[in-house]
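1. how does the following fold in three dimensions:
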Amino acid sequence: MTDFIRHISKTVLVDGWKRFSEFTYELRNRDGSWQKQTREVYERGSAVTCLLRNPNTDNVLLTRQFRLPCHLIGRDAFLIEAPAGMLDGADPVERMRLELEEETGFSVSKMTRLFDLISSPGGVDETVVYYVGEYRASDRVSDGGGVVDEGEDIEVLEVPLDDALHMITTGEIYDAKTVILLQHYALQR
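-> I've put the predicted structure just below:
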């Protein structure tokens, strides 16, 4: 039992594709007093993402697909990003392999787990597991493009790493997980 939080109650506000809940609790302040707080949390669950790189060409595989929230905030609605997917209870490695094949058309056997990060801890419970993997032209098993029945229409982009890094500075790539992966890869070169 933790001694810094007590009396946690939860009210589910929306239970759709994912859950949005309100939590009320008491939190112990540094001076020992208790303060009642109420917070809303988007219970999204964990996800995986992977930057695929070709060691022979220094190219990376990215995807471009429509993202409604990007459109709603006035950004380019067709987001350039690293392949990713929700875990939904699956093994992270197996889920990532499946997502890579569905989205990019490449079957990848070697991936290295980099780190697990939380992007927006003030209101979202999502932890993202980050991987880097290698691909070669011979690893292509399909055209990729996503799963039509899931509403996916994904364009596959093969981009030289230096161009992808430049796309961050121009604002063409503004997805946080993708920026993290590209910058991590650039630091490791």
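
2. rest of the way, CA atoms for contacts and neighbours
-> Fine.

3. now do the strands in this protein.
-> Ranges of strands in the chain, per DSSP state E, are 5-15, 19-28, 34-43, 47-54, 59-66, 78-81, 84-86, 111-118, 127-134, 155-160.

4. would you mind giving those strands as JSON lines with mean neighbour count and distance to residue 185 added?
-> JSON lines is the format used below for the strands of the chain (neighbours: other C-alpha atoms under 10 Å; distance: least, C-alpha to C-alpha, whole Å):
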{"stretch": "strand 5-15", "mean neighbour count": "12", "distance to residue 185": "38"}
{"stretch": "strand 19-28", "mean neighbour count": "16", "distance to residue 185": "34"}
{"stretch": "strand 34-43", "mean neighbour count": "14", "distance to residue 185": "30"}
{"stretch": "strand 47-54", "mean neighbour count": "24", "distance to residue 185": "9"}
{"stretch": "strand 59-66", "mean neighbour count": "20", "distance to residue 185": "10"}
{"stretch": "strand 78-81", "mean neighbour count": "21", "distance to residue 185": "15"}
{"stretch": "strand 84-86", "mean neighbour count": "21", "distance to residue 185": "17"}
{"stretch": "strand 111-118", "mean neighbour count": "14", "distance to residue 185": "10"}
{"stretch": "strand 127-134", "mean neighbour count": "21", "distance to residue 185": "8"}
{"stretch": "strand 155-160", "mean neighbour count": "17", "distance to residue 185": "12"}
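
5. this one as well, want them side by side:
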Amino acid sequence: MTAPAALRPPVPGVDVPDARGRTGLDRAGRDLTGNPDVRVRDVELLAAGWHVLRRTTLEVRRSDGSWQTQQRETYDRGNGATVLLYDPDRRTVLLARQFRYPVYVNGHPDGLLLETAAGLLDDDDPATAIRREAAEELGVVVGELQEVFQVWMSPGSVTERLHFFAAPYSPRTRAAQGGGLAEEGEDIEVCELAFDDALAGTTDGRVVDAKTVMLLQWAALSGPFAAARRD
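-> Next up is the predicted model:
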């Protein structure tokens, strides 16, 4: 259990501001009341370099009525949004190819993934955030925007909820080069693929990013390319 504040030195992110000016990062979850079979007993801040890692002690009532004490570590990086940009006339999609160290260290041959444009919401609403990301990463000014679904991508440990969108694009709306923000370490290759080729990549190993697989399959099953595939 976490020691009382009076018995320990001030903790950045808890008692005093951390490098991002945050305090009270150990309060998340303490006031949850939506599930009467879950009682949060303690929250420890483990790390807060940029995103936040917490260890929570909770009591969970099992199906037989007994209470069990559990500990869960959660990684809080905020919520995000992603968008599939598609050209319905030319039957193409616009994807980003970029290096992802976590997949590289876990067996991907070079760490370069083909992905739909995506990013964290920060302080924006999902639609505003994904318009920003589409412009920064792929150079597209998004007009009409369709929200497809919302998904928790890794509910066993990561708190992030991802908002999925789709939007048409054309050569006319590709207003900039894209490539991401160099100051954030981004070096993105803009890739235009035939939709059928991108969809085939979800089964032959060329497209292995979860959000991208989901949006491509949605586009084939019930999205902009569904009717053409049925015909």
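
6. now the TM-score, please.
-> Once superposed, the chains reach a TM-score of 0.97 (TM-score structural alignment, normalised by the length of the first structure), with 189 aligned residues with a C-alpha RMSD of 0.9 Å.

7. turn the strands of the first structure into JSON lines, columns for distance to residue 183 of the first structure.
-> Shown next, in JSON lines, are those (distance: least, C-alpha to C-alpha, whole Å):
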{"stretch": "strand 5-15", "distance to residue 183 of the first structure": "36"}
{"stretch": "strand 19-28", "distance to residue 183 of the first structure": "32"}
{"stretch": "strand 34-43", "distance to residue 183 of the first structure": "28"}
{"stretch": "strand 47-54", "distance to residue 183 of the first structure": "11"}
{"stretch": "strand 59-66", "distance to residue 183 of the first structure": "12"}
{"stretch": "strand 78-81", "distance to residue 183 of the first structure": "13"}
{"stretch": "strand 84-86", "distance to residue 183 of the first structure": "17"}
{"stretch": "strand 111-118", "distance to residue 183 of the first structure": "13"}
{"stretch": "strand 127-134", "distance to residue 183 of the first structure": "12"}
{"stretch": "strand 155-160", "distance to residue 183 of the first structure": "13"}
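
8. what's the separation between the aligned residue in the second structure for residue 122 of the first structure and residue 147 of the second structure?
-> By TM-score structural alignment, residue 122 of the first structure lines up with residue 156 in the second structure. Distance of residue 156 of the second structure to residue 147 of the second structure, given as C-alpha to C-alpha, to the nearest Å: 25 Å.

9. ok, residue 122 of the second structure next?
-> Distance, residue 122 of the second structure to residue 147 of the second structure, by C-alpha to C-alpha: 18 Å.

10. what about residue 44 of the second structure, distance to residue 121 of the second structure?
-> 25 Å.

11. again, but for residue 165 of the second structure
-> For residue 165 of the second structure, the distance to residue 121 of the second structure - C-alpha to C-alpha - is 13 Å.

12. list residues touching both of these two?
-> residue 81 (C-alpha atoms under 8 Å, 6 or more residues apart in numbering).

13. OK, contacts around the closest residue to residue 159 of the second structure other than its chain neighbours?
-> Using C-alpha to C-alpha, 6 or more residues apart in numbering and skipping the chain neighbours, the partner closest in space to residue 159 of the second structure is residue 76 (5.3 Å). Taking C-alpha under 8 Å, 6+ apart as the criterion, residue 76 of the second structure is in contact with 51, 52, 53, 158, 159, 160.
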